[in-house]
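Asker: Show me the folded form of this:
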Amino acid sequence: MTNHYRYLLFYKPYGVLSQFTKDTPTRNTLKDYISIPDVYPVGRLDWDSEGLLLLTNDGQLQYRLSNPRFGHKRSYWVQVERIPDATALKKLEEGVVIQDYRTRPAKVQLLSQEPIVPDRDPPIRFRKNVPTAWLEMTLTEGKNRQVRRMTAAVGFPTLRLVRFAIAHLHLDGLQPGQWRNLTSSELELLHNLTSQANSSSWQKGLIT
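Answerer: Next up, the predicted model:
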């Protein structure tokens, strides 16, 4: 395996754009945190979302992971306004229509306690007398603002969104604004994942 490729995991803070070019003076970009040249994010997180970004200069890997045809798991902790009922959770799992598009089946779980995540700066705006809940959602696609649009479609607006995993890669050990290199075992699993993308058994396993 060529060693000039770089593979980084970054914990993107709230309010940071998933790009290196600065097109607004008021928002930070990846350049404010990462000085490695010529790496680019695989996919993106919206400026108001937090969590895991994978960056690399490996064009083939970037293509495979970004192409919808090679759908891979993306897992999120989602804080929503009010407590979703079983009907709303089932709709999210089976797929909802957002902008004339029906989302793929997803895994959705109402968490019994809050996930352990750093405080957000600035904190979310709570509404008095309106409870909130945390969901764990795993998708195999990444449409623009998809999670937020999905929860809004079933009547539970997203207040905070943290991506904690991309396939087998996790936030573990990182704080907002920190990055690290992939380990050799993480990288091997990632290459195995993408090399098997054409296998029907792997594609079937995405939704199990």
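Asker: rest of the way, CA atoms for contacts and neighbours
Answerer: Fine.
Asker: Distance-wise, check the most centrally placed residue in the chain relative to residue 84.
Answerer: Compute the mean C-alpha point of the chain, and by CA atoms, centre = their mean the closest residue is residue 163, 3.8 Å away. Using CA to CA, to the nearest Å, residue 163 is found at 20 Å from residue 84.
Asker: Likewise for residue 51?
Answerer: Using CA to CA, one gets 23 Å for the distance from residue 51 to residue 84.
Asker: which of the two has more neighbours?
Answerer: More crowded of residue 51 and residue 84, by other CA atoms under 10 Å: residue 51, with 25 against 18.
Asker: To compare against the first, here's the next sequence to fold:
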Amino acid sequence: MSQILLFNKPFNVLCQFTDEEQYKGQRETLADYIQKPGFYAAGRLDRDSEGLLLLTNDGKLQHRISDPKHKLPKTYLVQVEGDIDSHALKQLQKGVKLKDGLTRPAKAKKVNPPKWLWARNPPIRERQNIPTSWVELTISEGKNRQVRRMTAAVGFPTLRLIRLSIGEFQINRLKPGESTLIEFD
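Answerer: From the prediction side, this is the model:
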């Protein structure tokens, strides 16, 4: 039976079950939260990012979820430095030129600060005279650190990045470190 584990990866947790020998015991990994043998991450989420990570016990399903050919949309909630404007949002929507090429068009909209969001530990750095704003961004590709590079390229560096969904799977009400299991026939 195929299973998918929806996991809300906390900030500063490595997206793997083991750490390099030199850091052993110094950094949290998936093993600190998930004790299910035979489950592997379907895709990645950077250590400094939070939110939805899918794990599965089915190799074919893992490949289908993480393979860029399938273009599963991924939606993020992004806190950026500065008051993002319509020009920057339009750039994100059209595609942004990065060093490794032009990104695909994205869905991007400014949103109100989420009232439901958990506190991050440690909190983001805040500057007294520079406001922050929130963007909901949906992409259909997965270049390395893509969302962070996209927002920086349009002049609004990412301060906090939370993945809300991958395809049909959503984080919903999972708190950081929590997971829920879905079974398939």
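Asker: what's the TM-score for these two chains?
Answerer: Once the chains are laid over each other, their TM-score by TM-score structural alignment, normalised by the length of structure 2 reads 0.94; 182 aligned residues with a CA RMSD of 1.3 Å.
Asker: where along structure 1 do the strands fall?
Answerer: Counting by DSSP state E, structure 1 has these strands, from start to end: 7-12, 16-17, 28-29, 40-41, 50-56, 74-81, 97-98, 101-102, 107-110, 132-139, 158-166, 169-170, 179-181.
Asker: export the ones you listed to CSV and tack on distance to residue 203 of structure 1?
Answerer: Listed next are those as CSV, based on distance: least, CA to CA, whole Å:
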stretch, distance to residue 203 of structure 1
strand 7-12, 24
strand 16-17, 31
strand 28-29, 34
strand 40-41, 23
strand 50-56, 21
strand 74-81, 15
strand 97-98, 23
strand 101-102, 19
strand 107-110, 16
strand 132-139, 13
strand 158-166, 16
strand 169-170, 18
strand 179-181, 27
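Asker: With respect to residue 146 of structure 1, which of these lies nearest?
Answerer: Smallest distance to residue 146 of structure 1 across those (CA to CA): 8.0 Å, for strand 97-98.
Asker: So which other helices or strands are in contact with that closest one?
Answerer: helix 146-153 (3 or more CA pairs under 8 Å, 6 or more residues apart in numbering; DSSP states H and E).
Asker: The helix it packs on vs structure 2, average distance?
Answerer: Mean deviation of helix 146-153 of structure 1 relative to structure 2 after superposition (mean CA distance after the TM-score superposition for structure 1): 0.3 Å.
Asker: what span of structure 2 lines up against that helix?
Answerer: Aligned using TM-score structural alignment, helix 146-153 of structure 1 spans residues 146-153 in structure 2.
Asker: what comes up buried for the matching stretch?
Answerer: Neighbour counts using 16 or more other CA atoms under 10 Å place 147-151, 153 of stretch 146-153 of structure 2 among the buried residues.
Asker: which helix is the longest one in structure 1?
Answerer: What stands out as the longest helix in structure 1, according to DSSP state H, is helix 184-195.
Asker: nearest residue to residue 28 of structure 1 other than its sequence neighbours?
Answerer: Ranked by CA to CA, 6 or more residues apart in numbering and with sequence neighbours excluded, the top spatial neighbour of residue 28 of structure 1 is residue 16, at 4.9 Å.
Asker: quick one: what's aligned to the one you found in structure 2?
Answerer: Using TM-score structural alignment, the equivalent of residue 16 of structure 1 in structure 2 is residue 13.
Asker: That match touches residue 28, doesn't it?
Answerer: Yes: counting by CA atoms under 8 Å, residue 28 is a contact partner of residue 13 of structure 2 at 5.0 Å.
Asker: Endpoint to endpoint, stretch 150-161 of structure 2 covers what distance?
Answerer: The separation between the terminal residues of stretch 150-161 of structure 2, taken as CA to CA, is 12 Å.
Asker: Correction: the previous question concerned stretch 43-54 of structure 2.
Answerer: One end of stretch 43-54 of structure 2 to the other measures 7 Å (CA to CA).
Asker: List the residues that contact residue 136 of structure 1.
Answerer: Listed by CA atoms under 8 Å, 6 or more residues apart in numbering, the contact set of residue 136 of structure 1 reads 75-78, 107-111.
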